[in-house]
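**Q** 3D model of this:
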Amino acid sequence: MELTDLIAPQKYNLTNEIDRFDSDRIALYWENEAGEKRTVTYHELIQKGKQFANVLNHLGIKKGDKIMTIVPRIIDAYVIYLGALRAGIAVIPGSEMLRSKDISYRINQGEAKAIVVYEAFTEQVDHIDETMPSLQHKISVAGESNGWLSMDRLMDQAPTTYTTVDTEKDDMAFLTYTSGTTGTPKGVVHTHAWAYAHLRIAPERWLDVREGDTVWATAGPGWQKWIWSPFLSVLGKGVTGLVYFGRFHPEKQLQLLQDYKVNVLCCTPTEYRLMSKVDHLDHYDLSQLHTACSAGEALNRGVIDVFKNTFDLQLKDGYGQTESTLLIGTLVGKDIRIGSMGQPILDEFITIIDEEGHEVPEGVVGNIAVRRDFPALFKTYYQQPERYQKSVIGNYFLTGDRASRDKDNYFWFKGRRDDIIISSGYTIGPSEVEDVLLKHEAVKDCAVVASPDPVRGNIVKAFVILKEGYKESPALIPELQKFTKKNTAPYKYPRAIEFVSDLPKTVSGKIMRSALRDLELQRAKEQQN
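**A** Modelled structure (predicted):
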C-alpha cells in the first residue's frame, strides 16, 4: 500500500463513503435484552441521517460546530453520527457511565453547541450546576424529558432530503476524550481525512471484512473504538453490523454469534476470557466465524488455546489507541506468534525508538512510536498543543507503551511508559481517580495504580492514607468505592483499596506510582507460584 492510497481528496466528507451503499441492503441487525429485534437497511439509515442533519441545521447548528452525544447501543446512535457528520458538525462521543462533572468538562472544553442524550441518562446532565456558555440545546433520544427537546418529535418534522456539506479533508469530524496520566482528559481531534485512512487500513488488513459479511464489534458508542469498528468498519465497507443492547453474558454472546451467523467478531479480551469459561462451549456452532479480533489489552495464551481447540479459530490481537487507528496486530495472511502484539500495520510509519528519537535494534526495549505524517494519526489535542508536544520526540508521536521487536518485525509488549491503567479495555488516568478520592473527608493522601487481574487484565487499585481520627475498616472500602462511582465514571472506581501509613515519594515529594505498580506485579507473581 502506497502513502498516496491513504490520503483523502481535498474535499471529502466521510458520509460519502457510506452513501455508496444506499440500497435495500441490510445495514444493521439490532436486538435488545428483552428479545426485541429490528432490521435497518442502508437506505433507511442514510435517510434518517439526512433528517437529523436537517434537525441540527434548523436549530442553528452549522458546519464547524460540535455536539456531544451520550447514547447506548441503539440505532439512533448511527443516525446521530451520520446526520452530524453529513452537516459538517463534529461529534464528541460520551459514555453513559460519565458523571455530571465529566460531561460538563467535555461540553465546556469542547465548546459543544448541543448535547444529544438517551432519555434514561438525561439526569446526569440536569444535575450539572456549573455554567456551560456554549450549550444552546439539549435533545433527548428514545423518550421525552422535561426541559429537553425530543429527537423523535424533531425528526417527524424534518425533510428526508439533504445536500451533504462540502467539508475539507482536514475539517474536524470527531473530538474524543481520553485519559491522561495527570490532569484533565485530553480532547483528541480526528478529521474526515483520518476516517479515510482508517477505512483503508483496519477493515481489510486486520478485521478481514469481506463482501456480504455480518460483523459484530461490541464496543459502545461512547468510545473511539465504536467509531473504529461498529460504525466505520461496518458502514464504510457496506456490510451488515450486529448490535446488541443488553448486559454482557458470555452464554448470550455465544448464542448471538451462532444465531446471526456472525463472520467477524471484535471484542475485548475480557469478553473472550469469560466466553472461554462457559460450560459445554463446543455445543455452540461458530463455523461461520472466519475472523475473531481482540483489542484493548493483550490476550492470554490459555484463552487463545481454548478457541483454537474448540472452534479451530485463531484469536487475533490488535493494538491501537484513541489517537490513531490499528497500529500493530495479527495481520491478514501473516503468521501468528503467540505472545506477540503482531506486526505494524504499515512498517514505514510505526517503529520503536529510544528517548532521543533513534530507532532501536532488534531485541532492545524502546518506545512504540508513530511517524507524525501517518495519515491515520490524530491532528492534535484540542486547545492543548503543549500536551501534544509532550508526547513527541522528533518526527515521532509516542503511544505511551514500550516494546521490543524481533528480526521479523513482530513487536513484543513490555509495559507502559507512563502510569495509565488499562482495565477490561478501558483506559483510566490514575490522577482522575486520585482527585475524587482526595475529596472524601477520610482521605489524607492516595495513589492509584494498575494491579494484575486474571479476568480484567488489570484492575484499579488505590493505596490510601487516612486522616487523623479515621481508622481503616472493612466498611470504609465500599464507602470509598461508592463515593468514587458517584463522582466519576463508574468504570474508574478502585476495585481494590489498601490502607497504608505512607506512600513512596521522590525527594521532591512526587508519588512514585511505578514503585507501587512494581509491588503489585511482584505480589501477583508470588500468588501464581
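**Q** hey, let's count contacts and neighbours off CA atoms from now on
**A** Will do.
**Q** what's the span of stretch 448-457, first residue to last?
**A** Its first and final residues considered, stretch 448-457 spans 16 Å by C-alpha to C-alpha, to the nearest Å.
**Q** centre of the chain to that stretch, how far?
**A** Remark: stretch 448-457 is offset 18 Å from the chain centroid, using C-alpha atoms, centre = their mean, to the nearest Å.
**Q** and Val234, that's in a helix?
**A** Yes. Counting by DSSP: H, G, I helix; E, B strand; the rest coil, Val234 is part of a helix.
**Q** to check against the first, give me the structure of this:
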Amino acid sequence: MAQPVVDLPREFNVAVEFVDKNVAEGRGDKVALFYEDKTYTYRQVQELTNRVGNGLLALDVEPEQRVMLLLLDTPEFVGSFFGAIKIGAVPVPVNTLLKAPDYLYMLRDSRAKVLIVAEPLLAEVAPVLRQAPRLEHVVVVGKAQGPQHDFARWAAGASPALDAADTTRDDVALWLYSSGSTGFPKGVVHLHHDMVYCADTYARQVLGITESDRTFAAAKLFFAYGLGDNLYFQF
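**A** A predicted model of the protein is given here:
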C-alpha cells in the first residue's frame, strides 16, 4: 500500500498544524488573509480561532459534536472553522444559497449542537430552527435577537489562549455536504490528516504554491475546492 507523502504523528490536530505552527515558527506577523480592505495576520487568525474555540467550550460543545457554519467568506468563517477543529469538534460548512428545508435536513442529519450564521442568511434558516431537536445555540455574525449570541461579543468575551484537544490524525475534522448528486446531499467526512495530504500532494506538488504566493478562487469556502484554494492551501 502506498505511504502518505507527509508523515504525521498519531497525536495531531490540523488547526495546530495550519494556525499555531505558523505563529510558533515566526510567521505571526505575516499576512494570512486579505478581506475587503483589511489584512489579517497569522497571529490575529490564531487569536480569533482561540476565542471561538473557547466560546464553543463555554456552550458545552464536546469533541466530535458538529458545529454548522452558515457563513459568508469572512474572517469569522476562518475563526469558526479552525476554532471548532481545535477543540475537537466538527465544523460543517454549508451552502449559503440553499432554502430552509435544505438547512433543516442538514441540521437534523448532522445533529449540529451550534449554528454559527451570518445575519444576511438568518432569515432563510430561522423558520426551521425550532424543528432541529439537537440544536441548542445560535451564534449570529451581525445583529442577534432574543436568545441568540452576538458573535463579536461572544468571541470578545472568550480567552485568546487555548490548548488543542487531544485529537489524532485519523479523527474526524469536518463534514462537507455533497452537491450535484441525486437525492439528498451526503455529509462527506474529512479527517485531520486529509487537508495536510491535499495541501502537499495538490497545492504544493501540482499547483506549485509556496508561502510567498497569494491565491484566489471563485469557489466559495463551503465548496471543497474553495476551502482549499482560498484558505488552507496557504496555511
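**Q** the second structure: helices as residue ranges?
**A** In the second structure, the helices defined using DSSP state H lie at 14-15, 21-22, 42-58, 75-86, 100-110, 119-125, 151-156, 192-198, 224-227.
**Q** nearest spatial neighbour of the residue nearest the centre of the second structure, skipping sequence neighbours?
**A** Residue closest to the average C-alpha location in the second structure (C-alpha atoms, centre = their mean): Phe81, at 1.7 Å. Leaving aside its chain neighbours, Phe81 of the second structure sits nearest to Pro91 (5.8 Å; criterion: C-alpha to C-alpha, 6 or more residues apart in numbering).
**Q** now the one you found: how far from Asp7 of the second structure?
**A** Distance from Pro91 of the second structure to Asp7 of the second structure, by C-alpha to C-alpha: 25 Å.
**Q** and for Leu33 of the second structure?
**A** Taken as C-alpha to C-alpha, the span from Leu33 of the second structure to Asp7 of the second structure is 27 Å.
**Q** out of these two, which sits in the busier spot?
**A** Leu33 (22 against 10; other C-alpha atoms under 10 Å).
**Q** and Leu59 of the first structure, what is it in contact with?
**A** For Leu59 of the first structure, the contact set (C-alpha atoms under 8 Å, 6 or more residues apart in numbering) comprises His137.
**Q** would TSV of the helices of the second structure with distance to Asp166 of the second structure be doable?
**A** Putting the helices of the second structure into TSV (distance: least, C-alpha to C-alpha, whole Å) gives the following:
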stretch	distance to Asp166 of the second structure
helix 14-15	11
helix 21-22	16
helix 42-58	14
helix 75-86	9
helix 100-110	22
helix 119-125	33
helix 151-156	23
helix 192-198	12
helix 224-227	24
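**Q** so which of the ones you listed is nearest Thr182 of the second structure?
**A** Within the helices of the second structure, the stretch nearest Thr182 of the second structure is helix 100-110; the backing value is 13.8 Å (C-alpha to C-alpha).
**Q** that closest one against the first structure, how far on average?
**A** Compared with the first structure after fitting, helix 100-110 of the second structure deviates on average by 0.7 Å (mean C-alpha distance after the TM-score superposition for the first structure).
**Q** same for that helix, what does it pack against?
**A** If you count contacts as 3 or more C-alpha pairs under 8 Å, 6 or more residues apart in numbering; DSSP states H and E, helix 100-110 of the second structure packs onto helix 119-125.
**Q** which residues in the first structure does the helix it packs on align to?
**A** Residues 119-125 of the first structure are matched to helix 119-125 of the second structure when aligned by TM-score structural alignment.
**Q** just the buried residues of that stretch, please?
**A** Using 16 or more other C-alpha atoms under 10 Å as the test for burial, stretch 119-125 of the first structure gives Glu119, Phe121, Thr122, Gln124, Val125.
**Q** ok now it, how far from the chain's centre?
**A** The chain centre lies 21 Å from the centre of stretch 119-125 of the first structure; the measure is C-alpha atoms, centre = their mean.
**Q** contacts for that stretch next, please.
**A** With contact meaning C-alpha under 8 Å, 6+ apart, stretch 119-125 of the first structure is reached by Ile70, Glu96, Arg99, Ser100, Ile103, Ser104, Ser140, Val141, Ala142, Gly143, Glu144, Ser145.
**Q** Phe52 of the first structure and Asp445 of the first structure: what is the separation?
**A** To Asp445 of the first structure, Phe52 of the first structure is 48 Å away according to C-alpha to C-alpha.
**Q** and these two? which has more neighbours close in?
**A** Remark: of Phe52 of the first structure and Asp445, Phe52 carries more neighbours, 30 against 20, as counted by other C-alpha under 10 Å.
**Q** list the contacts for the spatially closest residue to that one that is not a sequence neighbour?
**A** In this structure, Phe52 of the first structure finds its nearest non-sequential neighbour in Gly83, 4.9 Å apart by C-alpha to C-alpha, 6+ apart. Counting by C-alpha under 8 Å, 6+ apart, Gly83 of the first structure touches Lys48, Gly49, Lys50, Gln51, Phe52, Ala53, Asn54.
**Q** 7 Å - rerun?
**A** If a contact means C-alpha atoms under 7 Å, 6 or more residues apart in numbering, then Gly83 of the first structure has Gly49, Lys50, Phe52, Ala53 as its contacts.
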